[in-house]
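Enquirer: Could you look at this predicted model? Sequence included:
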Amino acid sequence: MRVDVDPEAAGRRAFYALLNSVVVPRPIAWVSSRSADGVLNLAPHSFFTVASVQPPMVQFTSVGRKDSLNNVEATGEFVVNFAAESRYEQINASATNFPPEISEFEAIGVTAEPSRTVAVPRVAESPVALECTLHTTLPLGDCTLVIGQVRNLAIDPAVLDGDHPDIQRLRPLARLGKDEWSTIGEVRSISRIRFADWPGHFTPPASTQQ
C-alpha cells in the first residue's frame, strides 16, 4: 500500500525534498552569466532540459530569485556549460551562496573563455557550452522558468566519436535527492519500435469509396 503525500499538508520544504528525490536523475545546467556591473557568475541548476528543437532552445528553472536569474534578465545572455564528472567538486562549490560581488569563476578556480556569439564567457574546462540569448522568463509559483535560444554549441573534439558526442567521454553528472549525485553508470541501448513492426499489430483494411 502506498503512502499518499498532500503537498499543502507536507509543506514547501518537505515536499520539495520529496520531488527532488523522485524526479531523478536530473541533468545539470552549469550556467555562466554576467551582472549588469560586469561581475561573472557561475551556478548549477538541476531543473534543466531542452525546450524546443527548431529553433533550438533550452530551459532551466531558478528556484527563488538567484544571481543567475537577475543577470540573465539584466543582460539577456547566458551560457549552459556541460557538467562533467571531472568537475564534480567545483560544480558543487559553485552552488555556494556567494554574494553578488564575488565571481564564482575566481572563487572556485575555473577559467573564463570567450564565447563566440554572446558576451558571457564559457567555462574553459567544460567540454560543451551552449551559448544562449534570453527568449523569455516565466514566473511559476515561487520559481522562474528561463528559456534561452541556443546561438552556438561549442564542443571539445576530445569528446566526439566521429561527429557525434560519446557519452563515455562526456561523463555527465546528474543530481539526485538529498546531497546525492550520480554518474552515467551502466549504459543500455535499445531502438524504438515502430507500430508497423509491433508483434501482432492490427492493420485495418483499406477504406473503399462508395
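Expert: All right, it came through fine.

Enquirer: use CA for all of it now, contacts and neighbours both
Expert: Will do.

Enquirer: Would you double-check that Thr49 falls in a helix?
Expert: No - under DSSP: H, G, I helix; E, B strand; the rest coil, Thr49 sits outside any helix and is assigned strand.

Enquirer: And the helices in the protein?
Expert: Counting by DSSP state H, the chain has helices at residues 7-10, 12-22, 67-75, 88-93, 104-108, 167-170.

Enquirer: Now the second one: buried residues?
Expert: It refers to helix 12-22. When burial is assessed from 16 or more other C-alpha atoms under 10 Å, helix 12-22 yields the following buried residues: Phe15, Leu18, Asn20, Ser21.

Enquirer: Can you tell me which of those is closest to Leu138?
Expert: Proximity of the buried residues of helix 12-22 to Leu138 (C-alpha to C-alpha) peaks at Asn20, which lies at 20.8 Å.

Enquirer: what about the spatially closest residue to the closest one that is not a sequence neighbour, distance to Tyr16?
Expert: Using C-alpha to C-alpha, 6 or more residues apart in numbering and skipping residues adjacent in sequence, the residue nearest Asn20 is Gly177, 5.1 Å away. The spacing between Gly177 and Tyr16, counted by C-alpha to C-alpha, to the nearest Å, is 10 Å.

Enquirer: Second structure for comparison follows:
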Amino acid sequence: MFYEPSKGHGLPHDPFKAIVSPRPIGWISTLSHEGVANLAPYSFFNAISSNPHLVFFSSEGAKDSATHAEESGEFVVNLASRHLADQLNASSVDAPRGVNEFDFAGLTEAPSKLVRPPRVAECHAALECKVTEVRRPLGLDGSPAGVIVVTGEVVGVHISEAVLKDGQFDAVAASNLARLGYRDYAAITETFEMTRPQWKGD
C-alpha cells in the first residue's frame, strides 16, 4: 500500500510509530523550580552525536519534562530496562503538575553528581545532561508542529557494575527496553556482531 499522511491511511491505527521502531526510551528526570522531581518516559529520544555526547528528547506539547529542562537547563536520562517496565509505565501517568512520579511509581531518587535532578537508583545506567538547545520544529506549511525538542550534552555517566562485561556495556544483561508502535514494547535478549567493511579500491 501507499498513502500520504496528510490524506489518511485507511488503517485502524496509524502505522508510523510501528514503522519507525524500535526506539530507545528516554526516561527523563527533571526538577521543578519548587524542587519537586518529575519523571516521564519519551519514545521520541535518541543520541545524535558521540563527540560531544549529545542526546535529545521530543515532547509533544509543553509537558513538565520539557518545561523543567528548559527552565533549569538540566535533565537526566535513565536507562529503561525490562525489569522496570511496570514502573516506567506507571511514570507515564497523566498526573497533575507537582506530582512526584518517583513516589507514584515506587522508585528511589538517587543524587546526581553534576546536575540537580535526581536519577532512578534502580536503573542500570543514567546520563546526566545539561541543555544545549531547545527547538520548536515547524511543519511543511511553516506552522509550529506543537513539539518541543530538547537537546543536551552528557556531562556524567552512571553504569552499574552488573552490566559491565569484559569492559563493555552489555545490553542483554541490562535488558534495554524499546518502544514499538501501538502499545507494544521490546526488550533486548540477544545481540549479534558485524564488522564494518573496509573499502580496498581497485
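Expert: That came through fine. Source: prediction; values computed, not measured.

Enquirer: Need the residues touching each of Gly177 and Tyr16 of structure 1.
Expert: When contacts are counted by C-alpha atoms under 8 Å, 6 or more residues apart in numbering, Gly177 of structure 1 and Tyr16 have no shared neighbour.

Enquirer: Can you tell me the centre-most residue of structure 2?
Expert: Geometric centre of structure 2, nearest residue: Gly26, 0.9 Å, by C-alpha atoms, centre = their mean.

Enquirer: my guess is that residue meets Phe45, correct?
Expert: Yes - Gly26 of structure 2 lies in contact with Phe45 (C-alpha atoms under 8 Å); the separation is 5.3 Å.

Enquirer: Need the residues touching each of these two.
Expert: Phe57.

Enquirer: in structure 2, which spans are strands?
Expert: 23-24, 26-31, 37-42, 45-50, 53-60, 74-78, 109-110, 119-120, 125-135, 147-159, 164-165, 168-169, 177-179, 185-187 (DSSP state E).

Enquirer: In structure 1, what stretch matches the fourth one?
Expert: By that I understand strand 45-50 of structure 2. Aligned using TM-score structural alignment, strand 45-50 of structure 2 spans residues 48-53 in structure 1.

Enquirer: residues of the matching stretch that come out buried?
Expert: In stretch 48-53 of structure 1, counting by 16+ other C-alpha under 10 Å, buried: Phe48, Thr49, Ala51.

Enquirer: which residue lines up with the residue nearest to Asn20 of structure 1 in structure 2?
Expert: Match for Gly177 of structure 1 (TM-score structural alignment): Gly181.

Enquirer: surely that match meets Arg23?
Expert: No - look at Gly181 of structure 2 against Arg23 with C-alpha under 8 Å: they stay out of range, at 9.4 Å.

Enquirer: related to what we said a few turns ago, which among the buried residues of helix 12-22 of structure 1 gets closest to Gly185 of structure 1?
Expert: Of those, the one sitting nearest to Gly185 of structure 1 (C-alpha to C-alpha) turns out to be Ser21, at 18.0 Å.
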